[in-house]
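**Q** Here is my input, please return the structure:
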Amino acid sequence: MIRSTFTVFFLTVLSTTSYGQLSGKFIEQKTDSLFAGYTTGTPGVAVAVVHEGKMVFKKGYGSANLEYDIPVTPETVFLVGSVSKQFTAFSIYLLEHQGKLSLNDDVRKYIPELSKFAKPVTIKHLCYHTSGLKEQLALLGFSGWRMDEYISNEQILSIVSRQTDLNFEPGSKFKYSNTNYTLLAEIVERVSGESFSSFTKKNIFEPLGMDNSQFYDDNERLIKGRAYSYDHEDSTYKKEKLNNVYVGSTGLYTTVEDLSKWSDNFYDPKVGDELLIRKFNQLATLDDGSPALLVEEPKVQHAKGQFFRNYRGIDTYIHTGGDAAFKAFFGRFPDERLTVIVLSNDIRFVPYSNGIKIAEFCLEDKMHPEQKEEDVPVNVDNAEYESDKSQLFRYSGSFYSEELLTRYTLRVKEGNLVMSHVRLNDMKLEQKGKSTFSGVNYYPFTVDFIEDDHGNVSGLNIIDFRGEIISFEKCYEYSQACVEK
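**A** Below is the predicted model of the structure:
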């Protein structure tokens, strides 16, 4: 009887204190198993778990530099891609807190070179991803920029300022666009009178003791302890090229240890105060008050460089990042005072699934049972369009975009329609429909040809995988406008 009572008591204590075992070997054993494939011969991963303001686990796996066999440690510096965005938005909120700007200000108050639209784009629209501005990576890519070139905020601002159309009326829809956060960084610079890198260092990183964090706006600046990122082709790792210096949408180099200090600021503010933190965590909405949703089911709502959702009964604020083969996961579970941080320099690393798996290790006894989604039959039409090769010449010609100041030439080569640009490799197009083709630049895209009532091609639209539409007008040799262009 006594033995049975003790057993029940012991099992009860064990179940109710399993969360406390995060400070022991439990989380390490689980994480070691998860990342067992990372060795000295592979890129790696750095992990940190923070609970109640304490670092309960931190460890590195694999290599930060494959050429010099430098291991990943919790002090290794990684580029965190879009995790940068919450620091950009927070900088805006700091300036608002100081009375130096309003979220309802027209963006053109600070960046007058932007086009004037029927309805003003406000700072809030940028923060909420509801501006309707076109994605900068699509604009750059189809202007002929290579993604491994030197690209700065100034160059992005130049091409964005040429855009005369929006994807939608500001405030009417949600659409994730890196352009929004590059412009926010530009506003921080113009309002504060100093570089974005300098502002964030003085106002965020130094006060929080984030000594190994910086926004990288100078590609010749040395970064002590940095990792290099690696692509993987034909079973071989290759060093990924990275020369860009645009900041705001990306550009933050940091460590899991520094990000743990950033996490602490949400609960014990040293930068800003509790009121600012509450405003920052408020969920984004459209102008009509409806939620700004990334996904409707499960409901995932934007919150200024964070995405909020309830995952298995637990509220989460999560954002992932990816840039030049770097990968990042920063996830806060505020009711549990838990934060999971995972950074990698391996292009094959999947941030969300790995980050949420570590959170499940920590919170399994608190989470609702995982619901299995029912398989829904999907009718997939795998029939290939039978292209009439003899008609491909109809799509030949020169096509010009006034907004991008760039030209593409289309011609038939070896029985295929090929799209050429003076600064890019030729792109073979595959016919998918009567006037629709697909191809790959750095990312997949679709080409829809525009025809008049007589079937003559007058232009084309390039639609990238994000849904961005770039319009091109067909040029004719006898057209003076074409000659001038």
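
**Q** Every contact and neighbour count from this point should use C-alpha atoms.
**A** Noted.

**Q** Distance of L140 relative to S158?
**A** Going from L140 to S158 by CA to CA, to the nearest Å gives 11 Å.

**Q** Now for these two: what residues contact both?
**A** Counting by CA atoms under 8 Å, 6 or more residues apart in numbering, L140 and S158 have no shared contacts at all.

**Q** here's the other one to compare against:
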Amino acid sequence: MNIKNIAIIILTLGLISHVQANEYDVTEVSKLMASYEQLGRFNGAITIKKDDKIIYSRGYGSANVKTEVNNDSDKVFAIGSISKQFTASAILLLAQQGKLSLADPIATYLPYYQNEVGQKATIYQLLTHTAGIPDPMDTGKGIDGDNDPLMHEKTLPVTKKSLIDSFKDLPNSFEPGSRYEYTNTGYILLADIIERASGKTYADYLKTYLFEPAGMKNTSASRPDNSPLLVESYSGIGSDKVHTTKIDNSWLVGAASLYSTTGDLFKWVDAMNAHKIFKDKKFDYLLSNPVDLRRNNEFYGYGMEMTTLWGQKAYRHDGATAGTVADFIYLPERNITIIIYMNHVHNVSNIDLSIDMRKKIIQQVSGILLAHKTPDIVSLVSNNTIDLQQYVGRYAFDDDHQIAITLKDNTLKINTIGLKNWTLYNLAQVTHLPPDQFTDTATKLFNLLNTNELTKLAEIFDEQMASAPLDVFQGFWQQLEAELGALESHYSFSKSNDNDEIQQRLIFEKGIVDMSVFFDKDGKIKGIQNSSPIPKEENGFTSKLLSIEGDKLLIDGYVIKQHQDLILKFTRNNKNQITGFSYNQMVEHQAIKQ
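**A** Below is the predicted model of the structure:
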């Protein structure tokens, strides 16, 4: 690489701008998405339809790394919980056909729910997540197939009976109808009700009564493994991408099992509004009797949420499966539909970061379309004037915490050194928590795992965690040790405001792992979740630095496994020599050049 090819980043301030003559000029959308792509932030596709016209359609990155097929709007992707609106529509259609009533107790159709819950909970409550049936699938541990021993079973087929048996006899989370709590189990039961009321399989009923009338030729209730259009999914942003092991569809039928394309989802909206599905209803039928979520004027109807974007009514639902996140937004007052999917996401234990990024993109894109707002854009351009050598050197925050900036192959790298174990997560920000009930319990957890005293885990686990086989936790720990060597030290470094979560930094011989430990109200551990390991290089943890305008360098947030980038602001003396840098991450930190 020569100096002319060095990339710098220019940060464009978010200012209000007016679009050109075309009310829906998508030039700014194109600039925004290009910036995400150039920084490795976005791999997927986004398509926008206004009335009968596609006004923006673009794929970014690979749909299949092995075959080198690129993403675009014609690709078939896992839509996750966007599937719920189709399950709901099938139930509504059966109601119109007189084969069931939304007011019916679920015991009317489900012989295995003849208990008190089955007699009280109604089909309407399943549709609106108000039945109170617990969701044992939602463990909070992430889903990453072979890389996650706690969730490995979901990559294998399961019978409908076995799946339903896993939750049908559990005590209800709350009295049916008393409140809202989003679950997958309600929609799994709805799929079974569809089959029992119609006499058809779930897949056949949706194909006959929903997909075919809408002209949705590339939508299916199972993974189309032989389709050349199929999008594969990957975990890991940056250099640590891995192909994601798929959840078997048998775990998700009714809740999140469908595959589709952006084009077919547009056809679905058009078909609903053209009365091809319901003779006298349009798309807003899905929001005809919603429950109030009691947050920011949001409501949940039949497999669809109603909210507002920039003052406009919006019908939407998102979806997330292993390695893929997606969003479906329909703005009825503007007749605009936005479909987005990402198939390269954060390592699954941190998939919330990819979900947050998808939400941010939707907010920015809708802001351009609806409010003529130009978002903050970080974009790459070439520059041949920057002198990278001037930043090279050792910088000290204190005697214990130092960093070294080096230059190799025209690329700056920042390496943590010094007497204390620390990483680019927080640079010099030391946030050790004092001992208390939670930090002591979390510390005991990792001591027991490290010393293989697994039988003592039952003392600190809640009932659900204690029921897991001990070899699951042993395998989980052995996997970490195989990759990172022996555990050297660990400490607590953050806690939730509700005192139900504490984070531990585990420092192994060859790298670090951050783990969240979740507690119930009695102080027992109810779950653990880990970030992807950060490998250790030589005597510290290294990341690339990207040059930005002026005396600023940016540490790519996705490289350091954080959601936000970290900008270092360099200082100079009257001789124009660099004397140190500062950065602000909750508090101001200063480093002096040695």
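
**Q** that older thread, between L140 and S158 of the first structure, which one's more packed in?
**A** Using other CA atoms under 10 Å, the more surrounded residue of L140 of the first structure and S158 is L140, with 18 against 12.

**Q** Where does the more buried one fall, secondary structure wise?
**A** helix 136-143 (DSSP states H and E).

**Q** Quick one: classify I55 of the second structure as helix, strand or coil.
**A** At I55 of the second structure, secondary structure determined by DSSP: H, G, I helix; E, B strand; the rest coil is strand.

**Q** Surely it touches V26?
**A** Yes. Contact criterion CA atoms under 8 Å: I55 of the second structure and V26 qualify, at 7.3 Å.

**Q** Looking at the two, which has the bigger crowd around it?
**A** Higher neighbour count among I55 of the second structure and V26: V26, with 18 against 14, using other CA under 10 Å.

**Q** For that one, give me its contacts.
**A** 55-56, 368-369.

**Q** all strands in the stretch 401-550 of the second structure, in order from the N-terminus.
**A** 401-408, 411-418, 487-495, 501-508, 511-519, 525-530, 534-535, 542-548 (DSSP state E, counting those that start in this stretch).

**Q** The shortest one maps to which residues in the first structure?
**A** Applying TM-score structural alignment, one finds that strand 534-535 of the second structure aligns to no residue range of the first structure.

**Q** Contacts made by the next helix or strand after the helix holding L140 of the first structure with the rest, please.
**A** Next helix or strand after helix 136-143 of the first structure toward the C-terminus (DSSP H and E): helix 153-160. Residues outside helix 153-160 of the first structure that contact it (CA under 8 Å, 6+ apart): 114, 134, 136, 139-140, 179, 182-183, 186, 245-247, 403-404.

**Q** Spit out the contact partners of V350 of the first structure.
**A** Per CA under 8 Å, 6+ apart, neighbours of V350 of the first structure: K327.

**Q** try 6 Å this time
**A** Not one residue lies near V350 of the first structure by CA atoms under 6 Å, 6 or more residues apart in numbering.

**Q** swap in D280 of the second structure?
**A** Residues in contact with D280 of the second structure (CA under 6 Å, 6+ apart): none are found.

**Q** which residue is nearest the centroid of the first structure?
**A** Centroid check for the first structure by CA atoms, centre = their mean gives S82 as the closest residue, at 3.9 Å.

**Q** That one belongs to a helix?
**A** Yes. S82 of the first structure forms part of a helix when assessed by three-state DSSP.

**Q** I figured it was touching T250, is that so?
**A** Yes. Between S82 of the first structure and T250 there is a contact at 5.1 Å, judged by CA atoms under 6 Å.

**Q** quick one on the thing from earlier: can you list the contacts of helix 153-160 of the first structure in JSON lines and add distance to F330 of the first structure?
**A** Below are those laid out as JSON lines (distance: CA to CA, whole Å):
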{"residue": "L114", "distance to F330 of the first structure": "32"}
{"residue": "K134", "distance to F330 of the first structure": "26"}
{"residue": "Q136", "distance to F330 of the first structure": "24"}
{"residue": "L139", "distance to F330 of the first structure": "28"}
{"residue": "L140", "distance to F330 of the first structure": "28"}
{"residue": "T179", "distance to F330 of the first structure": "21"}
{"residue": "T182", "distance to F330 of the first structure": "20"}
{"residue": "L183", "distance to F330 of the first structure": "23"}
{"residue": "E186", "distance to F330 of the first structure": "24"}
{"residue": "V245", "distance to F330 of the first structure": "22"}
{"residue": "Y246", "distance to F330 of the first structure": "21"}
{"residue": "V247", "distance to F330 of the first structure": "18"}
{"residue": "E403", "distance to F330 of the first structure": "36"}
{"residue": "L404", "distance to F330 of the first structure": "35"}
